[in-house]
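Chemist: I'd like to go over a predicted model; first the sequence, then the structure.
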Amino acid sequence: MRATLRRHVPLVTALLTIVSLFVVVAAVRQFVPEALLPALPEPVLSAIPHANALISALAIGTITYGWRSIRDGRLTDHRRAMGASVVLFLSFLGLYLLRVAIEGPTPFDGPQALELWVYYPVLGIHILLAIVCLPLVYYVLLLALTHAPSELGETLHPRVGRVAASLWLVSFALGIVVYLLLYVLQV
């Protein structure tokens, strides 16, 4: 299985990306049948954005630590940190998709000028980076799972990983800015 996956990393990356984007669009557009969604009490739904802001901050920390670890030659620390980053990302995404599938996207309630000139540009860049980095993260993860550590330097893992980590960091940071604009800085 691993050998087959190794030969088809680009194809599997594309398939995972397409399925992931389909699931995100289905949740955001509220196409998920209600019967598939759990009945969550309002306090739980209301806590999700705050939990996701914390998860995003933790992910920024783990990605940064993983990047520094590999630069310092600490492969085990790098693998653990990036593995933790993937788990944090999946936790964030699962919570976000659950909430948005149940309640829909959160509207911006601040001043129209702030919405137009700050909120939408930040949200747009955040979403664009999240979409762009998704296949990159899948690709480097699949390379890491299908190659021995000694082989990864001969693949695109280091080069694509630097780009993926950079975009991932900015996307998580902008996600925190979106959270602040929606839930903390309301005028």
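Modeler: Great, that's in hand.

Chemist: rest of the way, CA atoms for contacts and neighbours
Modeler: Noted.

Chemist: what about the helices in this protein?
Modeler: Counting by DSSP state H, one finds helices in the chain at the ranges 2-7, 9-28, 42-71, 75-103, 112-114, 120-146, 149-152, 157-179.

Chemist: okay, pairing it with this:
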Amino acid sequence: METLILEKSAKYNRLINVVAVLIPVVVAVLLGIRQKVDLGEWTRVLPHVNGVINTLTSVLLMVGWYFIKQGNIAAHRRTMTAAFVLGSLFLVSYVLYHLSNESTSFGGEGFIRPVYYFLLISHIVLSVVVVWFVLRAVYFAFSNQIAEHRKAVKWAFPIWLYVSVTGVIVYLLISPYYQ
């Protein structure tokens, strides 16, 4: 497998910083649009697709961690690249759904309600934070800055895994309320 190797450059760090800010801002703006765009009925299945994507991403993160602990760098790289691609697809799918459909309210009551909102809020906050760490980890890996990659991954991996897993849990909790 031929691998992409990026050069070491300050312009990539600037680009990562800009993208890490732009993604959450653009998502927030798109989610804030009250007039929904009619993209068709097919968009109603996107929350279920997102649940699958988050599940697969969680699995790939754990498999990637396993491969690097085994010293299998090539398998680690492929697995983590696949997790990154799935994360990107999730973002597109998430935006398309919320651009074209009203948000679903959580209907749970009792003890599960604060649990749901704690998971949802922590998931959202950390999903904003993790973008910067993941972009840096990917850049450092592909530019062969392994020491910097390890530093970024110390934060990126646990946060990304938490965001992926809580995404699945939040989906499972709210899925009965989708229409």
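Modeler: Happy to help now that I have it. Predicted, not measured: the structure shown is a model, and the values here were computed from it.

Chemist: may I see the helices of structure 1 organised as TSV, with distance to residue 34 of structure 1 added?
Modeler: Listed next are the helices of structure 1 as TSV, based on distance: least, CA to CA, whole Å:
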stretch	distance to residue 34 of structure 1
helix 2-7	35
helix 9-28	11
helix 42-71	15
helix 75-103	8
helix 112-114	33
helix 120-146	25
helix 149-152	43
helix 157-179	26
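
Chemist: any chance of these in a markdown table with distance to residue 185 of structure 1 and mean neighbour count as columns?
Modeler: Below are these laid out as a markdown table (distance: least, CA to CA, whole Å; neighbours: other CA atoms under 10 Å):
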| stretch | distance to residue 185 of structure 1 | mean neighbour count |
| --- | --- | --- |
| helix 2-7 | 46 | 12 |
| helix 9-28 | 24 | 16 |
| helix 42-71 | 13 | 17 |
| helix 75-103 | 20 | 18 |
| helix 112-114 | 11 | 11 |
| helix 120-146 | 14 | 19 |
| helix 149-152 | 44 | 12 |
| helix 157-179 | 9 | 19 |
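
Chemist: center of structure 2 - which residue?
Modeler: residue 87 (4.4 Å; CA atoms, centre = their mean).

Chemist: ok, the residue lying closest to that one once chain neighbours are set aside - contacts?
Modeler: Spatial nearest neighbour of residue 87 of structure 2, chain neighbours left out: residue 57 (7.0 Å); criterion: CA to CA, 6 or more residues apart in numbering. Contact analysis of residue 57 of structure 2 by CA atoms under 8 Å, 6 or more residues apart in numbering lists 83, 86-87, 164.

Chemist: same thing with residue 182 of structure 1?
Modeler: 106-110 are the contacts of residue 182 of structure 1 under CA under 8 Å, 6+ apart.

Chemist: of those residues - the most surrounded one?
Modeler: Counting by other CA atoms under 10 Å, residue 108 has the largest number of neighbours within the contacts of residue 182 of structure 1, with 16 neighbours.

Chemist: now do that residue against residue 28 of structure 1, distance only.
Modeler: Per CA to CA, to the nearest Å, residue 108 of structure 1 is found 16 Å from residue 28 of structure 1.

Chemist: shared with structure 1, which of the contacts of residue 57 of structure 2?
Modeler: With both residues aligned by TM-score structural alignment, their matches' CA atoms under 8 Å, the contacts of those that structure 1 also has are 83, 86-87, 164.

Chemist: still on that earlier bit, got CSV for the contacts of residue 182 of structure 1, with distance to residue 5 of structure 1 too?
Modeler: Formatted as CSV, those follow (distance: CA to CA, whole Å):
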residue, distance to residue 5 of structure 1
106, 39
107, 41
108, 43
109, 46
110, 48
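
Chemist: and those, which two are the farthest apart?
Modeler: 106 and 110 (12.0 Å; CA to CA).

Chemist: aligned partner of residue 57 of structure 2 in structure 1?
Modeler: Mapped onto structure 1 by TM-score structural alignment, residue 57 of structure 2 lines up with residue 59.

Chemist: what of residue 94 of structure 2?
Modeler: Matched by TM-score structural alignment, residue 94 of structure 2 corresponds to residue 96 in structure 1.

Chemist: that match against residue 52, yeah?
Modeler: Yes: with contact defined as CA atoms under 8 Å, residue 96 of structure 1 and residue 52 form a contacting pair (7.4 Å).

Chemist: which residues touch the match of residue 94 of structure 2?
Modeler: 48-49, 52.

Chemist: could those residues be laid out in CSV, adding distance to residue 180 of structure 1?
Modeler: Formatted as CSV, these follow (distance: CA to CA, whole Å):
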residue, distance to residue 180 of structure 1
48, 14
49, 10
52, 12
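
Chemist: looking at the residues you listed, which is nearest residue 6 of structure 1?
Modeler: For the contacts of residue 96 of structure 1, the closest approach to residue 6 of structure 1 (CA to CA) belongs to residue 52, at 32.7 Å.

Chemist: chain neighbours aside, what residue packs nearest to that closest one?
Modeler: residue 92 (5.5 Å).
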